[in-house]
Every structure is written in C-alpha cells, then in structure tokens.
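Asker: need a structure here:
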Amino acid sequence: MSNPTYVQEYKAIVEVLNRYNEGGKQANSSIMKPAFSGQATIFGVDADAKLVGGPIQGLFDTIDNPPFRPSPEAVGVIVSIDIVGTAANARIDTNDISGFCFTDFFNLLKVEGKWTVVSKIYHTHIAP
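Answerer: Take a look at the predicted model:
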C-alpha cells in the first residue's frame, strides 16, 4: 500500500480555515460563512460546565454582535490538519479575538469537490 499525499487537499483546507480566522478577526460572519456547511453545528462548555451550542448560525450571531468587535491584533494559527480521503479534522488556536482566547476543533468533509466544515467544538481559555 502506498502512502497518499494530500498536499492539494491540505492547501484547500487551509483556505477554508483561513476564512474562519479572518471572519473572527474582522468580527464579520459573512467572511466565514462559506467555510461551513449549512447543516454545521457548534458546541462548547460554558462557565457552569454545561453543554452549549447547536446550529452554526449561533456562531454567526455571536460574531456579528457585541462583545465581539474587529480585532486586528488577533492571531490564529492552524496547529494541525489530519486528512484521510474525504474526511479531515483540524485544530486552530486563537489569541485575542475581542479579548477571548480559543482552541477550536473542526471536522471537515469534502462534499462535491469542496472542503466544508460540518462541526466545530471549542474551548474558551481564561483571558490573561
């Protein structure tokens, strides 16, 4: 069995994830929306250790409203991408998006030739 090379797939996934990073940095969901399937979900754990989340529209609503604001100083890095065929997952660490720091985990699928995020889970770090 030969080892598959996913260089082109990796680059395509980076483009999708960069849309997410840029939308967060600009506090503008219209930039990040194309990265997500219309059926995507988002989940996390709140300060009371309760599960929160649901349809991805919740992320878009949060990004577009206070306390989120454009954060030109924000830094988001893609920590890892793992690809197998038409499935992939990725991790992004982001510092200082409107004063928040996050670790996000994304599940992506290649649907009709395009990579799309189908789910996101996240951890909110205590801001320094």
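
Asker: Going by C-alpha atoms from here, please, whenever you check contacts or count neighbours.
Answerer: OK.

Asker: Residue 123 reaches residue 102, doesn't it?
Answerer: Yes: counting by CA atoms under 8 Å, residue 123 does reach residue 102; the two are 5.7 Å apart.

Asker: which of those two has more neighbours?
Answerer: For the pair residue 123 and residue 102, the greater number of neighbours falls to residue 102 (18 against 15), based on other CA atoms under 10 Å.

Asker: Now name the helix or strand holding the nearest residue to the more buried one once chain neighbours are set aside.
Answerer: In this structure, residue 102 finds its nearest non-sequential neighbour in residue 124, 4.7 Å apart by CA to CA, 6 or more residues apart in numbering. Here residue 124, judged by DSSP states H and E, is contained in strand 114-125.

Asker: neighbouring contacts of that strand?
Answerer: Residues from elsewhere that reach strand 114-125, judged by CA atoms under 8 Å, 6 or more residues apart in numbering: 12-13, 16, 35-37, 39-45, 100-110.

Asker: Another for comparison:
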Amino acid sequence: MIDQTADIAAITRVVEHYVDGMVFADESLLREAFHPSCKIIGHYHRELEWLSLDEFIGAIKAEGPAEEGTAPFWEIRTLDITGDSAVAKVVDDYLGMRFTDYLSLLKIDQQWVIINKLYYLHV
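Answerer: Now for the predicted structure:
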C-alpha cells in the first residue's frame, strides 16, 4: 500500500490557497494554486463560463475581498489520487453562494497544481 499522506496534505494546501485566494481576492494565492494554462468552466447564473486563469482572477478581483475576519468555508468531499494525478470534489462558499467544484490536479516538479476547475453553482 502506498502512503499518500504527504500528497493529501499538499493537495489540501492547494485547495486552501484556492479558496482563500478567491474569498480574499488574493491573486498570488490563486496563481500558486492554479496552473497558468488551466480553465475554469461552469454555468454562472445560467450563463456558460469558460475562463482562463487571467479572466478568473480578473473576475475575482472585480468582486473584491471578503471582510477581514471572514472564515472561508470549504470542505474536500472526495479525493482520488493516482500517481501524479488527482481529482478533488470540493464544496465551498463564495459571496454567499455555494459551489461544488471538481478540481483536476497534476503534480508537476513535485508541486501539486489545479489544471482544471469544473464547477456547479447551487441555486
């Protein structure tokens, strides 16, 4: 049996950076969590979004950061790791909205990064 403890911890940090970066409009955390060539895809208020990382960061920055002292809500519901590939199902809140995110991750140069985000906005 393979011990994936270090990979689980590293992926958890990536997810935390992603959610904190989104909630607090922190571009550096978002760029750390995502691969530069990633795509962010889903229906946002019934309109299809197919965003690059720069477009996603721009949209997050336009909304602005949450109030200081805000405790971001997120939870990894499932995590499947095979070698240097992983998929995480994450539930998180952003601007009063609840999302389910399916994050594809890849370990590149010993660093886990999100290579794609497919999301569902709960209505």
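
Asker: Next, the mean deviation of the strand holding residue 124 of the first structure compared to the second structure.
Answerer: Taken over the aligned residues, the distance from strand 114-125 of the first structure to the second structure averages 0.6 Å (mean CA distance after the TM-score superposition for the first structure).

Asker: Give the aligned range of that strand in the second structure.
Answerer: When the second structure is aligned by TM-score structural alignment, the counterpart of strand 114-125 of the first structure is residues 111-122.

Asker: Could you do stretch 32-41 of the first structure as well?
Answerer: Against the second structure, stretch 32-41 of the first structure falls on residues 30-39 (TM-score structural alignment).

Asker: mean shift between the matching stretch and the first structure?
Answerer: Mean for stretch 30-39 of the second structure is 0.9 Å (mean CA distance after the TM-score superposition for the first structure).

Asker: From one end of that stretch to the other, what's the distance?
Answerer: One end of stretch 30-39 of the second structure sits 13 Å from the other (CA to CA, to the nearest Å).

Asker: Buried residues in it, which are they?
Answerer: Of the residues in stretch 30-39 of the second structure, 30-35, 38-39 count as buried by neighbour count, 16 or more other CA atoms under 10 Å.

Asker: now stretch 94-114 of the first structure
Answerer: Those would be 94-98, 101-110, for stretch 94-114 of the first structure by 16+ other CA under 10 Å.

Asker: Can you measure across that stretch, start residue to end residue?
Answerer: 25 Å.

Asker: how far does it sit from the chain's center?
Answerer: Offset of stretch 94-114 of the first structure from its chain centre (CA atoms, centre = their mean, to the nearest Å): 1 Å.

Asker: now do the same end-to-end measure for stretch 23-34 of the second structure.
Answerer: 15 Å.

Asker: ditto for stretch 100-118 of the second structure
Answerer: Stretch 100-118 of the second structure: ends 9 Å apart by CA to CA.

Asker: what do you get for stretch 25-39 of the first structure?
Answerer: Stretch 25-39 of the first structure end-to-end distance (CA to CA) = 23 Å.

Asker: now the longest helix along the second structure, how far from the centre of its chain.
Answerer: Secondary structure assigned by DSSP state H gives helix 5-23 as the longest helix of the second structure. Chain-centre distance of helix 5-23 of the second structure: 8 Å, with CA atoms, centre = their mean.

Asker: got it, and stretch 64-73 of the second structure?
Answerer: For stretch 64-73 of the second structure, the distance to the chain centre is 16 Å (CA atoms, centre = their mean).

Asker: Show residues contacting that stretch.
Answerer: 19-20, 22-26, 92-93, 95.

Asker: One more: stretch 19-33 of the first structure?
Answerer: 34-35, 60-61, 63-64, 68-74, 76, 97.
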